[in-house]
Structures are given as structure tokens and as C-alpha cells.
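Q: what shape does this take:
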Amino acid sequence: MPRSAPSIVIIGTGFGGLGTAVELQRAGFGDFTILERAADLGGVWRENTYPGAGCDIPSPLYSFSYEPKSDWPKRFSGQADIQGYIRDVARKHNLLPRIRFGSDVTEAAYDDATGTWTVRLADGAELTCDVLISAVGQLSRPALPAIPGIESFRGQSFHSAEWDHDVELTGRKVAVIGTGASAVQFVPAIAPSTEHLTLFQRSAAWIMPKNDVEYSKLQHTLFQLLPFTRKAERLWFWTVCEFLALALVDVPLIRKLVTWIGMRQLRKQVADPGLRAKLTPDYPAGCKRALFSNEYLPALTAPNVSVQTTGITAIEPEGVRTADGELHEADVIVYGTGFKGTEFLWPMQIRGRGGRKLEDDWAGGARAYKGVTVPGYPNLFLVYGPNTNLGVGSIVYMIESQASYIRQALERLAPHAGRVLDTRTDKADEFDAGLQQRLERTPWNFCGSWYRSENGRITNNWPGTVLSYRLQTRKLNPADHPLLPVGAKELFR
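A: Prediction:
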């Protein structure tokens, strides 16, 4: 079978899946299908519709470089505007006809004899392709806490990523469990209308000021007529993020600046010393992602809001029981407890060369060469894979780097009929060893977070700037990715 036009299946329609599809389409790869489990596109920006949902990276940077938008309503746009942008990109590049909605992938298996992948869906359908690209991301599966009695609650409860808009919160007692990025956004949005909101906090977050603005018609006009003004703003935010990223490994002194800004924000917005003590982080800045908000801390000072730092022992029919024996009554419980970020492709079952299982190869923690390929899984590529998340910066920039790398791999593969592209195990091990050495120097080792797997391995984050990642993925090295004959039985190192 000629390889001039390999058949491609892409899983996911968020920034990763659509960005990769655009990159491949622009390079002449037209035989691709995009699978989406839901009835609409958008990834996390389709799923997360909670009140106040938005991005903490400025929109001029949190967008594709080749698809700038001159009329963002705000510097930090909300969920609806971001999903609308994703839809616009899909329409402009005529991707909607390529998407199969309602296609929930359960398994993908590589066939040694044919060098193809068989993709199985929950409804029993199967697809066969030469190349499989997973762009399901790291934040697609909500995580509920392992609290005894969670099913016994008589009121209404839901995770923030599955917000039940039919549940009335006005005039009711609301318990919020979790203080991550979602809670920082939805707590200020819902607290004023509740009878009482109790926030259960396991650890305080570093809250940074959010320099948000509403763009005026004049600014929209300038961005449209004078593109350099739009590009200058994007470059400025990119530079700021790169500067802060240096604090993670290369210039730790920058963390002192971040600490000072965060503490200044806390002192300025929380006058009560007791509450301020509760909201003071007990871990170094950078250990968890800093959160940007001008409304979160003031919301916690309201008379109808209380912050509980005593550990939760159980969920009971009437509310939340804490370790001091107190029952905090609630009509509604909202879980702002994040996602199962370290499980990556799970619950999809991925089988590679010789029937090997990816879950077995990742038993000690997920890993991939440059976050994109895994030895022993020919023609499989990951977008937003292991160790490509960011402590600071735009993941869209990282996705563009990965899409470019995948495009180069397919350009290498396409002319060679009867061959598949794999990754050298020794090169992958060498890359991972260097990555782990840098990760040991980051502040992510000083606290528990969703960045770490159960054995303590940091599987999610990239320890450096986005520029350093762009340079590593700028040019694919053919020696790292040998072309093997279909049906080859021996693995290489």
C-alpha cells in the first residue's frame, strides 16, 4: 500500500486535536478522521461551563499563532468565547466534516502483521488507520475525592467540570470542596447569592493579581488594522511567562518575587489576621500552579462565607463532617477537586507491538519521548502527553510545537511503503533521564499536587520554558525514529 497519503485517526477536538489536524492538512495530509466522544467540539472548554469559567493565560497568547483574533472581548477570556474561537478555527479550516461526534474510543491495538492500528469505539464500531494520534489531553476526567459516605449525601452534588445548571444555589447552604483553579473562579461567582458558602480547603493557593481589561472598540480596530499592535501584546505576555518559567529551575531567585507579590495581594485583600493565616500557603511558590484572581480572596471575607481547614472525615446525609466532630450542614456540595491528570489515556486500552499494554509500560508513571512518542508503539503520537503541561505559559504554544513534530514524523514516514515509524528506546531513556534530573530541581517536589503520580514521579509538567521545548521539537532527528519493516519481530534499542 502506498504511503504517500497515510490514513490518520485523531482522537479529541480540543486545541490539541484541531491544532494537529490543521498542521497536517496544511502539509498536504488529507486522509484523516477526528473522533470526538461528545456531541460538540472544544475539549475542556466544552466541558467546563461552571460560573466564572475562563482562562488564566491572556487570550492573545492562548490562541493559535496562525489564527489571531482581533476582537477578544477581554484580555482573559471566558469559556464561551474560547469555545467560540475553537469553533471558528474548525470552520475556517473545514474540519467539521472530518469530525465523527459521539465516538467514544475504548481501545486501540497495533497489528504487527499489517502495521496498522484498529480503533474500537464504545458502540462497537471499528476504524483502521496507519497513524493514530491521541489528543485527549491531561484534564479530561474529573476526579472525585475518596471521602467515606460520598454517596450518602441527601442533597444535590456535582463536580465543577460537570456543573448542573438546573441546581438552584440562591438562598441555599453550599459546601465547596477543593480550592484549585476552578474553585478560584466559581466561588466568587456563586457566593453572593448563597445563604452560606463553606469552603473546605486542604491547602491554600498562591493567589496572584489578574491584570484583566475589557478591550475597547478602539483597541479592536487597532488590532485589526495594525497587526503589529496585536503581535506586540502577544510577545509581551509570552516574555512575562517565559521570565516566570525561569523560576522553576534556572533562576530560583525569581520565586522570591512571586512570593512577595502573592503575600502583598493577600495582605491587601484580607484584613482579618485569622482568615489571612488560613489563606497563607505553607509551601513554596511554584510548587502548585499560581492562580490569578482579583475576586477570590475578597469573596472569602464576606459574612456569608467561611473557610474550613480542618480535615474532612466523611460525607453524611446532611452535610460534611470534619475531624473536629463538627457537622457542616449543606443543601448542595460542589466538588472542585480537579482531574485525574496522571492517568493520561486511561480508560482507553492501548496495545502496541507484540500486544504490549501501555498501562503496563506506564505502571511506574507515564513517560514519552519529548512527550510525543513511546517506543514499541509504532505510528502512535501523543498531543499534550506526559511532561508537556506547564507551570506557567500557554499550552497552545506547546501544542503547536508538538503538531509540528508530528507533521515532520509523517513527512518522514509517507514516502516509505511497508514501513512504520518507531522511537529508539535508548534515546527515549536518555531523554527521560535528563528530564528527571531537571524535575528534581523544581519546586514541584516540595508539595503534593496532581502533577505527581502515586509513586511520586512528576509525570505532567515540563521543567523549563516553552522556548526550550520549541527548540527541542523544532527539527525531528531521523536517527531517533527509525523506519522499520512492517512485521519486524525484533525490537531495537
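Q: from here on, just use CA atoms for contacts and neighbour counts.
A: OK.
Q: how far off centre is stretch 163-171?
A: Relative to its chain's centre, stretch 163-171 lies at 26 Å (CA atoms, centre = their mean, to the nearest Å).
Q: in that stretch, what's buried?
A: For stretch 163-171, the neighbour count (16 or more other CA atoms under 10 Å) marks 163, 169 as buried.
Q: start to end distance for it?
A: In stretch 163-171, first residue to last residue: 18 Å (CA to CA, to the nearest Å).
Q: not counting its own residues, what contacts it?
A: 48-50, 156, 158, 190, 193-196, 332 (CA atoms under 8 Å, 6 or more residues apart in numbering).
Q: so what's the closest residue to Ala161 other than its chain neighbours up against?
A: Nearest non-adjacent residue to Ala161, counting by CA to CA, 6 or more residues apart in numbering: Asn48, 4.7 Å away. Going by CA under 8 Å, 6+ apart, Asn48 touches 79, 160-163.
Q: follow-up on the earlier one: got the contacts of stretch 163-171 as CSV, with secondary structure and distance to Arg230 columns?
A: As requested, the contacts of stretch 163-171 are exported to CSV (DSSP: H, G, I helix; E, B strand; the rest coil; distance: CA to CA, whole Å):
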residue, secondary structure, distance to Arg230
Asn48, coil, 28
Thr49, coil, 28
Tyr50, coil, 29
Gln156, strand, 45
Phe158, strand, 39
Ile190, helix, 34
Ser193, helix, 38
Thr194, coil, 40
Glu195, coil, 44
His196, strand, 43
Val332, strand, 43
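Q: need the buried ones from these selected in ChimeraX.
A: In ChimeraX, a selection of the buried entries from the contacts of stretch 163-171 looks like this (16+ other CA under 10 Å):
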select :48,49,50,190,194,196,332
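Q: out of the contacts of stretch 163-171, which is nearest to Ala299?
A: Ile190 (9.6 Å; CA to CA).
Q: do I have it right that that closest one meets Ala53?
A: No - assessed by CA atoms under 8 Å, Ile190 is found out of contact with Ala53, at 11.7 Å.
Q: so what sits against both of those two?
A: In contact with both Ile190 and Ala53: no residue, using CA under 8 Å, 6+ apart.
Q: who touches stretch 441-455?
A: Residues from elsewhere that reach stretch 441-455, judged by CA under 8 Å, 6+ apart: 248-249, 283-288, 339-342, 364-365, 458-461, 463.
Q: and the contacts of stretch 163-171, which two are furthest apart?
A: Greatest spatial distance in the contacts of stretch 163-171: Asn48 and Glu195, 24.6 Å, computed using CA to CA.
Q: ok, now which ones touch Pro192?
A: 299, 304.
Q: would TSV of the contacts of stretch 163-171 with distance to Ser103 be doable?
A: What follows is the contacts of stretch 163-171, written out as TSV (distance: CA to CA, whole Å):
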residue	distance to Ser103
Asn48	20
Thr49	22
Tyr50	25
Gln156	30
Phe158	24
Ile190	34
Ser193	39
Thr194	39
Glu195	42
His196	41
Val332	33
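Q: and of the contacts of stretch 163-171, the nearest to Leu421?
A: Asn48 (36.2 Å).
Q: and the closest one, how far from Asp81?
A: Between Asn48 and Asp81 the computed distance is 13 Å (CA to CA).
Q: next up, the contacts around the residue nearest to Gln224 when sequence neighbours are not counted.
A: Sequence neighbours aside, Ser70 is the residue nearest to Gln224 in space, at 5.5 Å (criterion: CA to CA, 6+ apart). Ser70 makes contact with 220-221, 223-224, 230, according to CA under 8 Å, 6+ apart.
Q: next up, for comparison:
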Amino acid sequence: MGTAHSVVIIGAGFGGIGMAIRLKQSGVDDLVVLEKAGGLGGTWRDNTYPGAACDVPSHLYSFSFEPRTDWSRRFPQQPEILEYLWHCARKYEVLPHIRFGTEVLGARFDEDAALWRVSTEDGELTARVLVSACGQLNRPALPPIPGRDGFAGESFHSARWDHGADLAGKRVAVVGTGASAVQIVPEIAGTAASLTLFQRSAPYVIPKPDRPYREWEKALLAAVPGAHALSRAKVYALYESRALAFVKYPRLMSVMNRQFLRSLKAQVGDPALREALVPDYPMGCKRILISNDYYPALTRPDVDVVTAPIERITADGIVTTDGTHPADVIIYATGFESTGFLAPMRITGRDGRELSEAWRGGAEAHLGITVSGFPNLFLLYGPYTNLGHNSIIYMLESQFRYVLGCLEALRAHRLEWIEVRPDVQDAFGREMQERLRGTVWEAGCESWYMTAEGKVVNNWPGFTFAYRRATRRPDPRHFRARRAS
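A: As a prediction, this is how the structure comes out:
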């Protein structure tokens, strides 16, 4: 089995790569990153569909310790984001620590040895500290539509895009109208002979202030000290201000809603189609999307929007309550299983406690990072840390610092393990639920932010700078610990 590693990280996306970099910078070199895929990148490795891009500006959707001044455009596209992550992994020498093609099946905390025993398809390894960097959007969700497996044509999820599928001249059905669909539809409309979009719930889609960076702008950002930092700060402040509408004063959404309706009317002339594209829930309750070409694509004569519920899928098409829609290809843009976090891995803590059982009523973790009953386990992008208004990279960097603080406490005080106290975790969970009440996310819609029972467990109900302040250092009073003998 070998000697126990200091830290094992599960996942090589933004969270795993950033955490590994920060650990190495703090002097921890005995670390391993376990990645089930053949390459790094997480969601930016998996989502290679046409038009895949980020909805946060590039200067903010990057590590503060590794600024990039030569982004090609304001909102980065998938290949450029993935290339940036590879650059970071190479520059900071993280690649030698990554074990690609190594899927974690589960992990068990050995209390006697004060070690995590991590089970993989290639065997077991041990670690003093286990960090989950699996993210929230890594397991594609396929809808339980009767007959789905009996479809005779090509079908795939947007996060598992089949690049061998030729859409030219085909009747293409797109199921779902989330963030990926808004990017996919404009890209494939016109290539396909026809495109039918099956909409269960209309999204709010607002204009995307995107454009390529001019060469002189990139030169200025690279040459002038502080120019990039100023650009990043400006974008951060603009996006952070939107938290007021999401969590403090949801009525402010009415201003954005009026702008949305004006923009929709300008882009969609057909009153019937326009009416079908107006959401039936308050703005912000679900993720607000950005695009300049989604609505124009829906007005094409070879594109049809179907709002009737899907009843079943047959060998040659989709049957809704209003008729049959032939299809040669079905693309599922149906999102992810976002509230399971570490699932389907089996994580066992002290006294044989199963994480799936502890989270039966919804995932809970103090500050979204530590879980009572699971010593030396730290989550990145865990419960209550998703955002509706700003960059998740900012939240991840806050979590990196907190985890490093916990590891420093282990070292400085010669502790075998630390574990957040159950009363502290419970108090944090109650605070989160109290603060979520009255937010736009609980305004009466179903979203990927909540469990099947309707409990919001994904989003941070506040400003990101408040989260950074809350995670600036671990409070010793929040933990119980065992000293090394």
C-alpha cells in the first residue's frame, strides 16, 4: 500500500488544479490528484458542444494568482478556458501529481490510523487529508422519458457531445432550454435540415456584452502595471452588485425584467412565439442566461419550438401531448445531477457513518467545506457555495485559503485530525436556510439549485466578499480534534 500521502484531491478541474497549486506553494509536495478522465479540466473538458462558452468575463473567470492578459474575447470559450487550465497545471508543475484514468469508488476514514483509505479502480491509497474537488456539474442528468432507450437514431447528452454525429441534413431534436441549449441551438440551426426545440420551461435570456479584445487592448493590459487588476476589479464590482437583486431586494429584478421584455420583443416579432418564450416564474429564480443569437435562431423557418409536454420517445421521434415529432438525432440539453455532490462515491466517516445517509435530507457542510463526522475531509464548491451573480473562481480561492488554514492547524498543533462540531454545522445550515428565505431562488420555481424536496442547497445567499471574510481563517472553536500521541 505504501506510505500515506499528505493530501489526496479528487478531481482535476478548476478546484483540484487550484488547490494543488496552492498546496505546493505552501510547501506540501506529497499530494496526489485523482482524475477519472484522461485529461484535466472538469466541466471544461467534458462540455465540448458547439458554442460552449463561459457566462462570466474572462478577466474574472481565472485565478487571481495567474492573470492572463491575452484572452481573445470578453467571455471566454471552452477551448481557451481548457488551454488556460493546462497552462496553469504545467507552469506550477501539477501534472506530475495527477493520476489520470483513476476513478475513485469510495473513501473510508480509518479512525485508528487517522487516515483516509481511498478506493479506486486501480487499488487503494491512503491520505491524511482528503479534498473533494468534484464540483456540482459533473454528472449529466438524462430525463426519465419512457422509450428513451428505444430511439433508433443517434442520441447523446450535451456534456457528452458525439463529434462523430453528422447533423447536416438531419432532423434534430433538442430537449431542454438551459445554458447549454442556449449556446447549442444557434450553432446547429441551419446545419440541420430542421431543428425542434422541446421547451418545458422558458429561460430568461438577456443580451451578452461580448466581443473580441482588440490587439491594442491586450498589449495595454500586458504592458501597463495594474491595468489587468483594474479591469478585473471593475468586472467584479459590477457583478457583485447584482447580489442585491438576488438575495437582498428581489424586487430589483423588475428592472431587469422590463429590459428583458423589451429585448425579447425586438428580437422576436411573432406574438405567439414571443408569448411562449416568456417565463412563468420570477426572473432569477432559475439561472439567467446570456446570448445574442438564441432568440434570432428560434425565429428561423427551419426551427420549431414545442412547449407541449413530452409523453414518450419512439424509435423515430418524440411524442408530445399535441402530436408526433419525427427526429433523426436527439440532443439532451438537460443539465446535471447537481445536489448529490460526492455521489456516486461511497464516503464513510467516523463510526461507519455514510455521507449519503447523513445528507439524506439535503447536503450540509459548514461554510460548504467541512462535514461533521468526517475528519480531515474538505469540500471545494460544496453546498451553499454556488453563485447566481459572480465568478465561482473567487469562491474557490476563498476555500483554498480556508483549507490551507486547517492544514496549518493540523501541523502547528500536532493534530491527527480535526472535524467540525455538529452544533456548528447545524447552526450554519439553519442560518443558510433562514437567509435563503425571501431570496429569488425560493420565489416559486423548480431549479437545479434545489433538491427533489424543494430545499435549496447549492447557492450562497449573500455577497462573495462576505464569504471570503467568513473563510479567511478557520476558527478553532468550531472544531474538535485528536492530538497525535
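Q: after superposing, what score do the chains get?
A: Laid over one another, the chains give 0.97 as their TM-score (TM-score structural alignment, normalised by the length of structure 2), with 482 aligned residues with a CA RMSD of 1.4 Å.
Q: picking that back up, restricted to strands, list the contacts of stretch 441-455 of structure 1.
A: Assignment to strands by DSSP state E places none of the contacts of stretch 441-455 of structure 1 there.
Q: and these, which of them are buried?
A: Using 16+ other CA under 10 Å as the burial test, those include 248-249, 283-288, 339-342, 365, 458-461, 463 as buried.
Q: for Asp422 of structure 1, give me its contacts.
A: Asp422 of structure 1 makes contact with 373-379, 481-484, according to CA under 8 Å, 6+ apart.
Q: and what of Ala5 of structure 1?
A: By CA under 8 Å, 6+ apart, the contact set of Ala5 of structure 1 is 29-31, 414.
Q: please redo it, this time with the cut-off set to 7 Å
A: By CA atoms under 7 Å, 6 or more residues apart in numbering, the residues touching Ala5 of structure 1 are 29, 31, 414.
Q: which non-adjacent residue is nearest the aligned residue in structure 1 for Glu416 of structure 2?
A: In structure 1, Glu416 of structure 2 lines up with Arg419, judged by TM-score structural alignment. Leaving out its chain neighbours, the residue that sits closest to Arg419 of structure 1 by CA to CA, 6+ apart is Pro485, at 4.5 Å.
Q: go on, Phe479 of structure 2?
A: Take Phe479 of structure 2 and drop its neighbours on the chain: the residue closest to it by CA to CA, 6+ apart is Val420, 4.3 Å away.
Q: just give me the mean distance for the longest helix seen in structure 2 relative to structure 1.
A: Criterion DSSP state H: the longest helix present in structure 2 is helix 392-412. The superposed helix 392-412 of structure 2 is, by mean CA distance after the TM-score superposition for structure 1, a mean 0.6 Å from where its aligned residues fall in structure 1.
Q: how about residues contacting that helix?
A: Taking CA under 7 Å, 6+ apart as the rule, helix 392-412 of structure 2 contacts 15, 19, 61-63, 378, 380-381, 386, 416-417, 464, 468, 471-474.
Q: how about 6 Å then?
A: 19, 468, 471, 473 (CA atoms under 6 Å, 6 or more residues apart in numbering).
Q: give me the buried positions along it.
A: Neighbour count says helix 392-412 of structure 2 has 392-407, 409-410 buried, by 16+ other CA under 10 Å.
Q: same question, stretch 131-147 of structure 2
A: Of all the residues in stretch 131-147 of structure 2, those buried under the rule 16+ other CA under 10 Å are 131-142.
Q: likewise stretch 443-459 of structure 1?
A: Buried residues in stretch 443-459 of structure 1, counted by 16+ other CA under 10 Å: 443-445, 450-453, 457-459.
Q: reformat the residues you listed as a markdown table; add distance to Ala5 of structure 1.
A: As requested, the buried residues of stretch 443-459 of structure 1 are exported to a markdown table (distance: CA to CA, whole Å):
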| residue | distance to Ala5 of structure 1 |
| --- | --- |
| Pro443 | 45 |
| Trp444 | 43 |
| Asn445 | 45 |
| Trp450 | 39 |
| Tyr451 | 38 |
| Arg452 | 39 |
| Ser453 | 38 |
| Arg457 | 39 |
| Ile458 | 37 |
| Thr459 | 34 |
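Q: just flag the most distant two among those residues.
A: Farthest-apart pair in these is Pro443 and Ser453; separation 15.7 Å (CA to CA).
Q: helices of the stretch 301-450 of structure 1, start to end?
A: 358-361, 395-413, 425-439 (DSSP state H, counting those that start in this stretch).
Q: and Arg75 of structure 1, which of those is closest to it?
A: Among the helices of the stretch 301-450 of structure 1, helix 395-413 sits nearest to Arg75 of structure 1 (CA to CA), with 16.0 Å.
Q: just the element for Ile124 of structure 2, please.
A: Just to correct that, residue 124 of structure 2 is Glu rather than Ile. Using DSSP states H and E, Glu124 of structure 2 maps to strand 123-132.
Q: okay, angle between that strand and helix 392-412 too, please.
A: If you take axes from the mean of the first three to the mean of the last three CA atoms, to 10 degrees, strand 123-132 of structure 2 sits at 110 degrees to helix 392-412.
Q: in strand 123-132 of structure 2, what counts as buried?
A: Using 16+ other CA under 10 Å as the test for burial, strand 123-132 of structure 2 gives 125-132.
Q: any chance of these in JSON lines, plus distance to Arg251 of structure 2?
A: Listed next are these as JSON lines, based on distance: CA to CA, whole Å:
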{"residue": "Leu125", "distance to Arg251 of structure 2": "52"}
{"residue": "Thr126", "distance to Arg251 of structure 2": "51"}
{"residue": "Ala127", "distance to Arg251 of structure 2": "49"}
{"residue": "Arg128", "distance to Arg251 of structure 2": "48"}
{"residue": "Val129", "distance to Arg251 of structure 2": "44"}
{"residue": "Leu130", "distance to Arg251 of structure 2": "42"}
{"residue": "Val131", "distance to Arg251 of structure 2": "39"}
{"residue": "Ser132", "distance to Arg251 of structure 2": "37"}
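Q: for Val182 of structure 2, state which of the residues you listed is nearest.
A: Closest to Val182 of structure 2 out of the buried residues of strand 123-132 of structure 2 is Ser132 (30.0 Å), distances taken as CA to CA.
Q: next, the contact list for the alignment partner in structure 1 of that closest one, please.
A: Aligning on TM-score structural alignment places Ser132 of structure 2 opposite Ser134 in structure 1. Neighbouring residues of Ser134 of structure 1 by CA under 6 Å, 6+ apart: 10-11, 382.
Q: and the residue nearest to Glu214 of structure 1 when sequence neighbours are not counted, how far from Gly54 of structure 1?
A: Spatial nearest neighbour of Glu214 of structure 1, chain neighbours left out: Lys74 (4.3 Å); criterion: CA to CA, 6+ apart. As judged by CA to CA, Lys74 of structure 1 and Gly54 of structure 1 stand 11 Å apart.
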